[in-house]
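J.: Sharing a model prediction with you, sequence too.
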Amino acid sequence: MAVPSAHRRLLALALIFVVVGLATSFVGPYFALFLTDSVGAGPLQTTAFLIVAPICGVVIASLVGRLSDRRPIRRQLLILAALAGVVGSALTAVVRDYWVLLALTATVTAFAGSLFPQTFAYARQVLQRTDPGRAAFGISTLRTIFSVAWVGGPPLAALVLAAGGFGYTYALAAAMYAIAAVVVLVGLPRLPVPAAGSVEVEAAEPAAARTTLWLVIAGITAVQTAATLNVQAMPLYVSADLDGTIRSAGLVLGLCAALEIPLMLGFGALGARVPLRRLILAGAVCAVAYQGVAWAATAVWMLAVAQVLQAAVIATVGALSITYVQDLLPGSPGRATTLVSNTFPVSQILSAPMFGLAQHFGFRFAYGIGLVLCLLGLALLVAGVRDRTTAAPEFRVAGRAASAAGS
């Protein structure tokens, strides 16, 4: 059987991001409602579930990421993760016992979560072999496709939910994962791991890179936590502090979602000409500016105008960070992508107690916390960039060699 061309593989990857985006958007926004209404979980049980689920997802995705970089089994892992999504969603469609669902979510469904970072890792390998100079644009495009799926998924899920309940919603998610498994089987061939002693492996984890890596990941996590807190607090902040309505809060959040899509493509194209670290630092500056404006806002229209800044944050720190961290670990795309994708569930865990403080002290306080987090994130990212540029000579030589090999 002929090996699919690079364009066909990228098309297959795009389709996977569409169906995975739809599958996750069908169930993600309504998961707490599912636990309370269909499972009958109380507040404490729901909180425990919402903490255990992302923690297990982070642990399993990290293990899968490391394994995928050591053996040439990324394609097999993609298939297994997609099938895990089928099994997890199909069983969730019919199971209503809290403890069985918790065990299912902590294992099978958590493994299905590795499909997202592993697909990005596969895309990185394809782009690096065909057009390394366009890697940032390619990754941003795929990330944009995922975001577009999330724009259409929740409204469609709401219609299905109203018509047939959660059983049909999860069955539809299982069908999306099944499509993803078929696409991997048909459209994505096996890719080898770089040979031992190659330039990619030699440049993957130099001595000075570990500090750089964790400074960057910590900075991304701080900014992402502020963004998560922003979404959680927005409806209540608009209605309680700015004399707005829930509808106007929804319009503000929708405006941000609409703006981030073209900005992802724009910044992705710009990434071929401007160093990614500069674009990510610019995004962190936008995050500081946004939180400052939101904290000082006195009217809803001010928040609406500021969504340009927040959309720029998502398009840079949220999207380009995937490519940037992959550049820091050129021989470990699975681990690199998993580190970035794990910042999202970690930010959800960290933002929960901060949201509780905002409920006590007022929702404007949430944006004060967000401002501090973004200042911290900017400082960490600046420190990470400096650490990379002042690395040991052998690190800089390895970096140049990797760039030369890519070009």
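T.: Perfect, I can see it now.
J.: From here on, just use CA atoms for contacts and neighbour counts.
T.: Noted.
J.: Distance of the residue nearest in space to the middle of the chain relative to Ser321?
T.: The centroid of the chain falls nearest to Ser341 when counting by CA atoms, centre = their mean (4.3 Å). Distance check for Ser341 against Ser321: by CA to CA, to the nearest Å, it reads 10 Å.
J.: The structure to be compared is supplied as follows:
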Amino acid sequence: MTLRVLIPSTALLWGLQFAFLNPALALVLTTLYDASTTELGWALALYNASALIATTLIPAHADRTGRYLRPMLVSAVLTILLSALLALAASLPLAIAALVVLGGPAGVGSTMLFAHLRHSGADSTQIINTRALFSVAWVAGPPIATFLIGAFGERAALLAIALTAVGSFVATALLQSHGARAAPENTSDEEPDPGPLPGRAGVAIIVIGFVLLQAANASAMSFMTVYVTQSLGLDVVWAGIALGVAAGLEVPALFVLGRLSRRFSAQGLIITGCTLGVGYYVLLAMVETPVGLIGIQVLNAWCFATIAGTGLTLFQQIIVRPGLSTSLYMNARRVGAILSGGVIALGSMTAFGQAGIYLVCAALTAGGIVAIVMAHHRSPRTVVG
């Protein structure tokens, strides 16, 4: 199997693996183990904390050894074991222990794939195109997982996760057989000059900026259902349609951004995309009709595509170590998700009510833009190791 086919296949399988897991996890804990809302919250918090630690330590070790595919193989095996334990565990504490011990390290697989691609010589276009396949998986994965749960129960979804992890293991093993430094065929011209690259202080500012961007995105997405039903007075189906349209548009947006990355710098694309994001959040606070809600998802999709795809390549440009760069990007997203609860609480206390949440998201996105501009302004031409 050629790399042209193998890399997209590997990306799609890893994407599906976690697109199945995330919507099923809460239902598994509440249905199979009678977890209360409080217990579910603690379980997910511990799971995310474990993933945060794993996504910090494992890529750092991979950078020292120069081997990024071996951790992916281990992650696939841990996912299989996690699925089995969640299906067979005798109590909630045992299920939570499995999530912490196995689930956190299992989640590092996708991080390692992007680190491997950068290490093997993939350019920004190839990285973004691969990221688009993860979005494809997230469009298809949750509906499939919920269908399996509705038709056959929670254990059917766990079986699907395990089988997908087996596929991920096989695809990763085949990728490893091509050699750790086997690069995919180059499909683009020389990448544009990224301009002055930030030093350590600049990288820290960019990380903070991306935490703000991710906090805004996580807050907007997680509160959408409540906002549509309570503030806009629309049926909940419109929230699902809006999120589905945004997810669907994200895929072609990523492919277009992959082509644009041949001509424009990553920071320029991100600043432009996030400016559209500021407009999206302001319009979302003002929208009143289903047509308006769906129409502005074009802005939402483009903004998130620049953060998810071009943002990843920006981190890989300014930090020379593939594992460190990718883990910092992924962890910025995790920290942003953690902060989203505070964003929702703060925004709802403003004079604008629930619409204030999206105005706070607009302010956070603007803050992220300022951070990226500041980090590149007067930056020395160095990269962080």
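T.: It's in. Remember, predicted model here, so these are calculated numbers, not experimental data.
J.: sorry, back to before: how about the residue nearest to the centre of structure 1: what's its closest non-neighbour residue?
T.: Leaving aside its sequence neighbours, Ser341 of structure 1 sits nearest to Pro117 (CA to CA, 6 or more residues apart in numbering; 6.3 Å).
J.: To what extent is the equivalent of the one you found over in structure 2 buried, counted in neighbours?
T.: Mapped onto structure 2 by TM-score structural alignment, Pro117 of structure 1 lines up with Thr111. When neighbours are defined as other CA atoms under 10 Å, Thr111 of structure 2 has 24 of them.
J.: Ala175 of structure 1 too?
T.: By other CA under 10 Å, the residues close to Ala175 of structure 1 number 17.
J.: What residue, apart from its backbone neighbours, is nearest Cys361 of structure 2 spatially?
T.: Using CA to CA, 6+ apart and skipping residues adjacent in sequence, the residue nearest Cys361 of structure 2 is Ala216, 4.5 Å away.
J.: what residue of structure 1 matches up with that neighbour?
T.: For Ala216 of structure 2, the aligned position in structure 1 is Ala226, judged by TM-score structural alignment.
J.: what helix or strand does its match sit in?
T.: Taking DSSP states H and E as the definition, Ala226 of structure 1 sits inside helix 209-241.
J.: list the helices and strands that helix packs on?
T.: In terms of contacts (3 or more CA pairs under 8 Å, 6 or more residues apart in numbering; DSSP states H and E), helix 209-241 of structure 1 is packed against helix 246-270, helix 321-328, helix 333-341, helix 343-361, helix 364-389.
J.: deepest of those helices, which one?
T.: The highest average neighbour count among those, using mean count of other CA atoms under 10 Å, belongs to helix 333-341 at a mean of 27.
J.: After superposing, tell me the mean distance of that helix to structure 2.
T.: By mean CA distance after the TM-score superposition for structure 1, the fitted helix 333-341 of structure 1 averages 0.9 Å away from its aligned residues in structure 2.
J.: swap in stretch 51-67 of structure 1?
T.: Relative to structure 2, stretch 51-67 of structure 1 is 1.0 Å off (mean CA distance after the TM-score superposition for structure 1).
J.: go on, stretch 145-155 of structure 1?
T.: When structure 2 is superposed, stretch 145-155 of structure 1 averages 1.0 Å from its matched positions, counting by mean CA distance after the TM-score superposition for structure 1.
J.: Tell me who's in contact with the residue nearest to Ser341 of structure 1.
T.: By CA atoms under 8 Å, 6 or more residues apart in numbering, Pro117 of structure 1 lies in contact with Ala61, Gly65, Gly334, Thr337, Thr338, Ser341.
J.: go with 7 Å
T.: By CA atoms under 7 Å, 6 or more residues apart in numbering, the residues touching Pro117 of structure 1 are Gly334, Thr337, Thr338, Ser341.
J.: and the gap between the alignment partner in structure 2 of the third one and Val245 of structure 2?
T.: I take that to be Thr338 of structure 1. With TM-score structural alignment as the criterion, Thr338 of structure 1 lines up with Ser327 in structure 2. The gap separating Ser327 of structure 2 from Val245 of structure 2 is 29 Å, by CA to CA.
J.: what does Ser120 of structure 2 give?
T.: For Ser120 of structure 2 relative to Val245 of structure 2 (CA to CA), the value is 34 Å.
J.: same thing with Ala35 of structure 2?
T.: 32 Å.
J.: before we move on, back to that, test my guess that the match of Ala216 of structure 2 contacts Ala366.
T.: No: contact status for Ala226 of structure 1 versus Ala366: not in contact, 8.5 Å apart, counting by CA atoms under 7 Å.
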